[in-house]
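Student: the sequence and its predicted three-dimensional model are supplied below.
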Amino acid sequence: MPQADLRALAPDPVLRPDGLPALDDWSLDPAVRHLNHGSFGAVPSATGTWQQALREEAERDPVAWFRHLPARVAQARCAIADWLHAPREATALVPNASAGVTAVLSSLPLRAGERIVVTDHAYGAVDMAVRRHAARAGAQVDTVHVPLAADAEQSAALIRAAVDSHDRTALVVVDHITSATARLMPVQQIAADCRERGIALLIDGAHAPGMLAEPLSGLQGTYWVGNLHKWPCAPRGTAALVAQPADPADRQRLFPPIDSWGAPNDYPQRFDQQGTLDLSAWLAAPHALDFVEDRYGWDAARTHISTLADYAQQYVAERWGVSLDGLPPEPAPAMRLVPLPDSIAADEAAAHALQHAIADRHACATSVTTWRGRGFLRLSAHLYNTPADYQDFADRCDVLHI
């Protein structure tokens, strides 16, 4: 499609109620094209101000602050659980998805000779945590290859076959939305298969909150962790762990990565007290959730960013003359891949180098990922992004001549 025709399909930018660009609600540098919300998110300015007020309150009377902090964390936790449509009694707060994964892995009674099944789309830090815990127990880790173009039925069938190939499979670990390849995984079907077989399932839902309206739907019998600093725009250091094992009593094996004075309490209350850590991000997280709802509406926001992500992918691919064949048939709602030419970003070091070069030379914050020797540009979309962000980036940046 000619570029002029493609530009005509661009969705209208989101505006604040006063007519100013949505970007003005964030403290992002307007001189940078922010196309990588998926890595570290972005906090609305109003939420940042709210969090700073909390920190100042703590400094005015630290003793009073820490005395009342567990109760305030519990209140924020319940608000977050309600927003996720998750049971309050199943939901704890953790610093990030990796911390939640560590808490779950540490709680499971893994034995020598048992087996953990992962996929080759797993997030690197999670994969490393799985292998460390397996090695400590004398268990083994099997990696299932899920082709990039595999649909939901094919993906679930591959994981199911891997589980059934070994009579001592104890745990499956799978992404809800993959990081490097920006695809939805069929977690509801995988959860049903694991329930049927009595096998524990841990879902890395780092990108799911905010992108999906009800990320916990159909995931009974699982452990799930999701970051709130990404799409929900909460301050960094905020994530949710939702424990819904087949036996609810198994929740009581879960402890935070750091033991503190809350350790004698039941789950999830024992996670509410974390010594002298700055938990202002947890207290401010509901403010971010409410800000987006009150200002823009979460349902409208999800629809817009998905439409914008589609446009961004199409525009950049057309501008660079790149084929989109063979990409995941069920992409993440707010992230899209653009394949890079062969040999470009073929490994992690090269991907990072390219990402840094784009930032340094073109003032564009992007994500360059690599998977099985193939490099990709991973584009994110959020409310503050506009079609012009992707147009300007694609028009100015040639990945072959950075």
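Tutor: Alright, I've got the coordinates. Numbers count the residues shown, from 1 in each chain.
Student: from now on I want contacts and neighbour counts done on CA atoms only, so please keep to that.
Tutor: Noted.
Student: show me what stretch 38-52 is in contact with.
Tutor: When contacts are defined by CA atoms under 8 Å, 6 or more residues apart in numbering, stretch 38-52 is touched by residues 25-28, 207, 229-231, 233-236, 280-281, 283-285, 287-288, 291, 335, 367, 380.
Student: check the gap between the nearest residue to Asp266 once chain neighbours are set aside and Ile258 for me.
Tutor: Once flanking residues are discounted, Asp266 sits nearest to Gln252: 6.5 Å by CA to CA, 6 or more residues apart in numbering. From Gln252 across to Ile258, the span is 16 Å (CA to CA, to the nearest Å).
Student: thinking again about what came up before, in strands, which of the contacts of stretch 38-52 appear?
Tutor: Met335, Ser367, Ser380 (DSSP state E).
Student: which of those residues are buried?
Tutor: Buried members of those, counted by 16 or more other CA atoms under 10 Å: Met335, Ser367, Ser380.
Student: the helix or strand harbouring Asp193 - contacts with which helices or strands?
Tutor: Secondary structure from DSSP states H and E places Asp193 in helix 187-197. Secondary-structure packing of helix 187-197 (3 or more CA pairs under 8 Å, 6 or more residues apart in numbering; DSSP states H and E): helix 152-164, strand 169-175, strand 200-204.
Student: C-terminal to the helix or strand harbouring Leu105, what's the next element?
Tutor: Using DSSP H and E, Leu105 falls within helix 97-107. Next along the chain after helix 97-107, taking DSSP H and E as the criterion, comes strand 115-119.
Student: so that next one versus strand 200-204, what angle?
Tutor: 30 degrees (axes from the mean of the first three to the mean of the last three CA atoms, to 10 degrees).
Student: go through strand 115-119 and flag the buried ones.
Tutor: Residues of strand 115-119 classed as buried by neighbour count (16+ other CA under 10 Å): Arg115, Ile116, Val117, Val118, Thr119.
Student: after that strand comes which helix or strand?
Tutor: Reading on from strand 115-119 to the C-terminus, the next helix or strand found by DSSP H and E is helix 124-137.
Student: so for whatever helix or strand comes next after that next one, what gets flagged as buried?
Tutor: Going down the chain from helix 124-137, the next helix or strand is strand 140-144, by DSSP H and E. Within strand 140-144, the residues scored as buried using 16+ other CA under 10 Å are Gln140, Val141, Asp142, Val144.
Student: also this one, for the comparison:
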Amino acid sequence: MLQLPDGRPARAAWPLSDDLLHLNHGSFGAAPASTLATQDALRAEMNAAPVRWFAGLPARIATARVAVADFLSVPHHRLALVPNASAGMSAALSAVDIPTGGEILVTDHAYGAVVMGAERRAPVHRAHVPLAAGPGEAAAAVIEAFTDRTALVVLDHVTSPTARLLPVAAITAAARTRGIPVLVDGAHVPGLIDTPLDGLDCDYWVGNLHKFACAPPGAAVLIARDGARLHPVIDSWGSAEPFPSRFDVQGTLDATAQLTAPHALTEIEKLWGWQRVREHAEELAAYATARVASAFTELTGEDHTVEVGMPAGPMRLVRLPGTLGAAPGAPDALRARVLAELNAECAFSTFGGRGYLRLSAHAYNTPADYDDFATNCVPTLTAWSRALH
């Protein structure tokens, strides 16, 4: 268990409710209390002198994005700050030329909102990647789906519904040889993977800073090999500026999350170090899945472990019993019901006709969180499953 310098558990650094089990850092993240206090101070400054604030905001955003670029080990001129990964995806999708008859290739693990954005640009073709596929098999499944109509590949670095890595380096290298641009959705990646763009030959890469990196919601990155064609989704007075400066001016958006993101990055490093947090979270996620899967098995007699070819460190899957969570729309309904009736913040997904619980771990989590879920929530979920039949 990670501790603060004064001996208190790491959880004390977060203002998370003691009335809930927080097992879903992967969806919306959670910012430390000190980072939120920094954001509150910035908001107070903004509201005290709005004219001064917005006049000086572009320079402050430029300073913040340099700090974030250094954290991700990417050149400063390649990185822009955006409100969230979806805004970055929308900007990148708008920048790519899609010829008549062209298609966008995604995998069947792609995030639903990203697929909807791609479908607005062109017909979408899905490559099937088996959940248990290792790097070679997964890469081949995507590369073999390239056709003469493939105008863009949209690829998850870490998949949201299935909590697995994809072999993005191998796939982007193959796409480069065929002249196919690649947009990588790294929504979960900043903080989770050290230097995530090393060896990655993609045209565009987006990632949220509010997930594993612990910034407040409203901060994300858009990284480009060449940003000349990229424009923010909000046209404002910075439109005539070059990339990435044009992204520093987006009207009257509350940019305090972007300005606060460097504080979150340095706070975690100061308290424990990012590498230690990654190791803690991965070890804890492995314990969590084994503990929860075993609890389900004791009640159902079935194997609830999930073979994932490239597991994504602090996010792991457990198979739900029966058809629980498997129907369209069921994961969101189940998330709401578990929160309302079991006081647990969890993520659920469906893939290949099966329902899954996606567990996350971060610095503030402990084995007791997952023991609590196994003891108090698993029996109810099993009962809900039996009631469906």
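Tutor: Great, that's in hand. Quantities reported herein were computed from a predicted structural model and do not represent experimental measurements.
Student: got a TM-score for the two of them?
Tutor: Put the two chains on top of each other and the TM-score (TM-score structural alignment, normalised by the length of structure 2) is 0.95; 378 aligned residues with a CA RMSD of 1.1 Å.
Student: which of the buried residues of strand 115-119 of structure 1 sits closest to Ala200 of structure 1?
Tutor: Among the buried residues of strand 115-119 of structure 1, Ile116 lies closest to Ala200 of structure 1 (CA to CA), at 9.6 Å.
Student: give me the aligned partner of that closest one over in structure 2.
Tutor: For Ile116 of structure 1, the aligned position in structure 2 is Ile104, judged by TM-score structural alignment.
Student: against His188 of structure 2, how distant is that match?
Tutor: Taking CA to CA, one finds Ile104 of structure 2 at 22 Å from His188 of structure 2.
Student: tally of neighbours for the residue mapped onto Leu357 of structure 2 from structure 1?
Tutor: Matched to structure 1 by TM-score structural alignment, Leu357 of structure 2 sits across from Leu377. Neighbour count of Leu377 of structure 1, defined by other CA atoms under 10 Å: 24.
Student: residues in contact with Leu377 of structure 1?
Tutor: Residues touching Leu377 of structure 1, when contacts are defined by CA under 8 Å, 6+ apart, comprise Leu337, Val338, Pro339, Leu340, Thr366, Ser367, Val368, Thr369.
Student: picking up where we left off before, what's the closest of the helices and strands packed on helix 187-197 of structure 1 to Phe393 of structure 1?
Tutor: Of all those, strand 169-175 sits nearest to Phe393 of structure 1, with 29.3 Å by CA to CA.
Student: equivalent range in structure 2 for that closest one?
Tutor: With TM-score structural alignment applied, strand 169-175 of structure 1 matches the range 150-156 in structure 2.
Student: please state the offset of that stretch from the chain centre?
Tutor: Stretch 150-156 of structure 2 sits 18 Å away from the centroid of its parent chain (CA atoms, centre = their mean, to the nearest Å).
Student: and the longest helix seen in structure 2, what does it pack onto?
Tutor: Secondary structure assigned by DSSP state H gives helix 274-300 as the longest helix of structure 2. If contacts are counted by 3+ CA pairs under 8 Å, 6+ apart, helix 274-300 of structure 2 sits against strand 315-319, strand 354-360, helix 367-376, helix 378-387.
Student: how close does the second one sit to structure 1?
Tutor: Average distance between strand 354-360 of structure 2 and its aligned residues in structure 1, after superposition and using mean CA distance after the TM-score superposition for structure 1, equals 0.3 Å.
Student: cool, and the shortest one?
Tutor: After superposition onto structure 1, strand 315-319 of structure 2 sits on average 0.3 Å from its aligned residues (mean CA distance after the TM-score superposition for structure 1).
Student: give me the helices and strands touching that strand, please.
Tutor: On a contact count with 3+ CA pairs under 8 Å, 6+ apart, strand 315-319 of structure 2 meets helix 274-300, strand 354-360.
Student: out of the ones you listed, which is closest to Ala122 of structure 2?
Tutor: strand 354-360 (28.8 Å).
Student: picking that back up, what helix or strand does whichever residue in structure 2 pairs up with the residue nearest to Asp266 of structure 1 sit in?
Tutor: In structure 2, the residue matched to Gln252 of structure 1 (TM-score structural alignment) is Ala228. Counting by DSSP H and E, no helix or strand carries Ala228 of structure 2.
Student: quick check: Ala228 of structure 2 touching Arg246?
Tutor: No. When contacts are counted by CA atoms under 8 Å, Ala228 of structure 2 is not listed as touching Arg246 (10.4 Å).
Student: settle it for me: which of these two has more neighbours?
Tutor: Each of Ala228 of structure 2 and Arg246 has its neighbours counted (other CA under 10 Å); Arg246 has more, 20 against 11.
Student: helix/strand/coil for the more buried one?
Tutor: Classification of Arg246 of structure 2 using DSSP: H, G, I helix; E, B strand; the rest coil returns helix.
Student: circling back: against structure 2, where does the helix holding Leu105 of structure 1 fall?
Tutor: With TM-score structural alignment as the criterion, helix 97-107 of structure 1 aligns to 85-95.
Student: now swap in stretch 69-85 of structure 1 and tell me
Tutor: Stretch 69-85 of structure 1 corresponds to residues 57-73 in structure 2, going by TM-score structural alignment.
Student: contacting residues around the matching stretch?
Tutor: 75-76, 79-81, 190, 194-197, 245, 248-249, 255, 258-262, 265.
Student: do the same with stretch 140-150 of structure 2
Tutor: 101-105, 107, 127-129, 171, 174-175, 180.
Student: can you give me how far it is from the chain middle?
Tutor: Taking CA atoms, centre = their mean, the mean C-alpha location of stretch 140-150 of structure 2 is offset from the chain mean by 25 Å.
Student: for the match of stretch 69-85 of structure 1, what is the distance to the chain centroid?
Tutor: Worked out by CA atoms, centre = their mean, stretch 57-73 of structure 2 lies 20 Å from the chain centre.
Student: buried residues in the helix or strand hosting Trp65 of structure 1?
Tutor: Take DSSP H and E as the rule and Trp65 of structure 1 turns out to sit in helix 62-84. Across helix 62-84 of structure 1, burial judged by 16+ other CA under 10 Å covers 65-66, 69-70, 72-74, 76-81, 83-84.
Student: just give me the closest of the residues you listed to Gly19 of structure 1.
Tutor: Comparing the buried residues of helix 62-84 of structure 1 against Gly19 of structure 1 with CA to CA places Trp83 closest, at 27.9 Å.
Student: which among the ones in strands among the contacts of stretch 38-52 of structure 1 gets closest to Asp151 of structure 1?
Tutor: Distances from Asp151 of structure 1 to those, taken by CA to CA, are shortest for Met335, at 17.2 Å.
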